[in-house]
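Novice: With the sequence up front, the predicted model follows.
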Amino acid sequence: MIKEIIKEEKIRLDIYLTKLLEDYSRSEIKELFKADNVLVNNKAVKPSYLTKLNDKLLIKELTFEKEIIAKNLRLPIVYEDEAIIIINKPKGLLTHPATNKKEDSVVNHLLYHTTKLANIVNLKKAGIVHRLDKDTSGLLIVAKTDDAYHSISKQFKKRTITKNYYTIVHGNFEAESGTIIAPIKRDPISKVKMIASEDGKEALTDFNVIKQNSNYAYLNIDLITGRTHQIRVHFNYIKHPLIGDGVYGIKDDFSNDSFFLHAHSLTFTHPITKKEVTFKAPLPQQFQELLKELFHD
């Protein structure tokens, strides 16, 4: 359940929700309205409702009706205790089950792995605090208790979690490091894309060049904010799209394999011990082989 006091006027509520609920697709937001799960001042409203200052918004999460089958996908567990699980998600696997596709997801494995998951009433989330794109590999935090879920969610909102990624992009850089500052919003034309736009949400990305040649650069990235598709949007915005990214970049020799983006490390405060913890995931073999091919290591 999400509660919020609306601070913007005369905006269609469905458009307002696309900004507020970044993890929801437009079709899922549409389903929220159909189920009367979007209330303003305790009354169900339509998507066309125009917001008013200080409206009280209440969003009830959808009950995911499609059966989710527990399945052993043999996912690498980096760490586990009574509060959290850290998973190393492989490239090509969905984080959450899709509403219109019969594909396996991390949730399928979690339901096989344990019955102790936060927010288990909503099987689609199954304790997962954040998400990675299907073709992004690397670390995911899963909460096993509601307290752990709320603790880590707050850290994401306060930007106290350090999120480090590796990727390979087109072109090379004059400077060895940089910061990309470009707000991001959903593309009004394409339902599956985000764009850099002045009227979007604040988005910051720091990067360092690990190595480069005349055609490609291998980067270490610190994600300061966590907007949908942020790294892909930002590097396309500065004319250095991720190799193989046919959505935001250019069709190239790597398109069949999609882009290469790996969530390498996470540092955050453990919800029980209150101590800072860091977890790391090695580069996938395919990523390592591509580095050797491009940089002749």
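Specialist: On my side now, so go ahead.
Novice: Only C-alpha atoms from now on, for both contacts and neighbour counts.
Specialist: Will do.
Novice: biggest helix in the chain, by residue count?
Specialist: helix 146-158 (DSSP state H).
Novice: let's bring in a second model and compare:
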Amino acid sequence: MTGDFRSLPVPEGLVGMRVDAAVAKLFGVSRTIAAELAADGEVLVDGNEVTKSERLADGQQIEVTLPEPKGPPMPKEELVPGLDIIYSDRDVIALNKPVGVAAHPTVGWEGPTVVGGLAAAGVRVSTSGPPERKGIVQRLDVGTSGIMVVAASELGYSVLKKAFKDRTVQKTYHALVQGLPDPIEGTVDAPIGRHPSSGWKFAVTSDGKPAVTHYKVLEAFREASLIEVHLETGRTHQIRVHMSALGHPCCGDPMYGSDPNLAKKLGLNRQWLHATRLGFEHPRTGVWMEVESPYPADLQHALDVMRG
């Protein structure tokens, strides 16, 4: 194996410990990886290969060849249908992110990304930021569609990154939620953290991060309401969590309590949530600009069914 070779005397505190447990403790790898290294002959004690279950003795020398550290996954360059550029100049790219597309690669995500889609289309983005997410100054959930900005220059990256951090960007979303929120215009100020029993989702929790959502009803139907939402903060799943906490989950969002029968009636297989508009100061000119994204076909269809 090519990798990081380490050799050291067995520390006093690890005398009598199994090889896999000791390697895990010494070198910060998992027990599984430590066991695999021993099985592959990458762990030597006093120059001899050992099994994972052998015990270490005082005065021995342990030698390990650690695997090369794996970096984050790099974007696959592939054209992404529906990834349309709405506006671009030398500093800013505003695009329409389709549902089912991540902003950038992450561990465990094998699908298309905005970074990979732009690269495949030959669009130059800023070289700032980690290599797997160059130019990315904001994120939209994989299951949320809509307007997103990417930095095209180093100036664009630094100014836009700061604008999102300082919350000077105006983020407007539309959501179709079940029932009729009361009051029809209001603010939800409730901290959001990991769900106590389901780590893959979020909830309003007392020890969560501050989260503020402003909403107003645009159209009310018999079973649902179309609302406009302005976010002050940008927590993961914020709108979905806050509206669910009010008892008005997004239509088509079973993770946060939506009615599957209504979703079926509307032809939805994802939450009805769309980033419709972004307002920000242009990084170079300082001029206020707003970019918008129209509803995609599936959300428009659901709305048409509601309007009957």
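Specialist: Thanks, I have it. As the structure is a computational prediction, the values presented were derived from the model and not from experiment.
Novice: Output the residue interval of structure 2 matched by the longest helix of structure 1.
Specialist: Mapping helix 146-158 of structure 1 onto structure 2 (TM-score structural alignment) gives residues 154-166.
Novice: Counting neighbours, which bits of that stretch end up buried?
Specialist: 154, 155, 156, 157, 158, 159, 160, 161, 163, 164 (16 or more other Cα atoms under 10 Å).
Novice: any idea which of these is closest to residue 31 of structure 2?
Specialist: Distance to residue 31 of structure 2 across those (Cα to Cα) is lowest for residue 161, with 38.7 Å.
Novice: so what's the closest one closest to, chain neighbours aside?
Specialist: Leaving aside its sequence neighbours, residue 161 of structure 2 sits nearest to residue 137 (Cα to Cα, 6 or more residues apart in numbering; 5.1 Å).
Novice: closest to residue 107 of structure 2 among the buried residues of stretch 154-166 of structure 2?
Specialist: For these, the nearest to residue 107 of structure 2 is residue 161 (22.7 Å; Cα to Cα).
Novice: Adding distance to residue 216 of structure 2 as columns, could you present the buried residues of stretch 154-166 of structure 2 in a markdown table?
Specialist: Below are those laid out as a markdown table (distance: Cα to Cα, whole Å):
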| residue | distance to residue 216 of structure 2 |
| --- | --- |
| 154 | 37 |
| 155 | 35 |
| 156 | 32 |
| 157 | 32 |
| 158 | 32 |
| 159 | 30 |
| 160 | 27 |
| 161 | 28 |
| 163 | 25 |
| 164 | 23 |
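Novice: any chance you could map the strands in the stretch 151-297 of structure 1?
Specialist: Ranges of strands within the stretch 151-297 of structure 1 are 162-170, 177-181, 184-186, 194-196, 204-212, 216-223, 261-269, 276-280, based on DSSP state E, counting those that start in this stretch.
Novice: For residue 137 of structure 1, find the nearest of the ones you listed.
Specialist: Evaluated with Cα to Cα, the strands of the stretch 151-297 of structure 1 place strand 261-269 nearest to residue 137 of structure 1, the distance being 4.8 Å.
Novice: list the helices and strands the closest one packs on?
Specialist: Contacts defined by 3 or more Cα pairs under 8 Å, 6 or more residues apart in numbering; DSSP states H and E place strand 261-269 of structure 1 against strand 136-143, helix 146-158, strand 162-170, strand 276-280.
Novice: Which one, of these, ends up nearest to residue 189 of structure 1?
Specialist: Checking those against residue 189 of structure 1 by Cα to Cα gives strand 136-143 as the closest, at 24.2 Å.
Novice: what's the matching residue for residue 92 of structure 1 over in structure 2?
Specialist: Under TM-score structural alignment, residue 92 of structure 1 pairs with residue 100 in structure 2.
Novice: and that match, how many neighbours?
Specialist: 14 (other Cα atoms under 10 Å).
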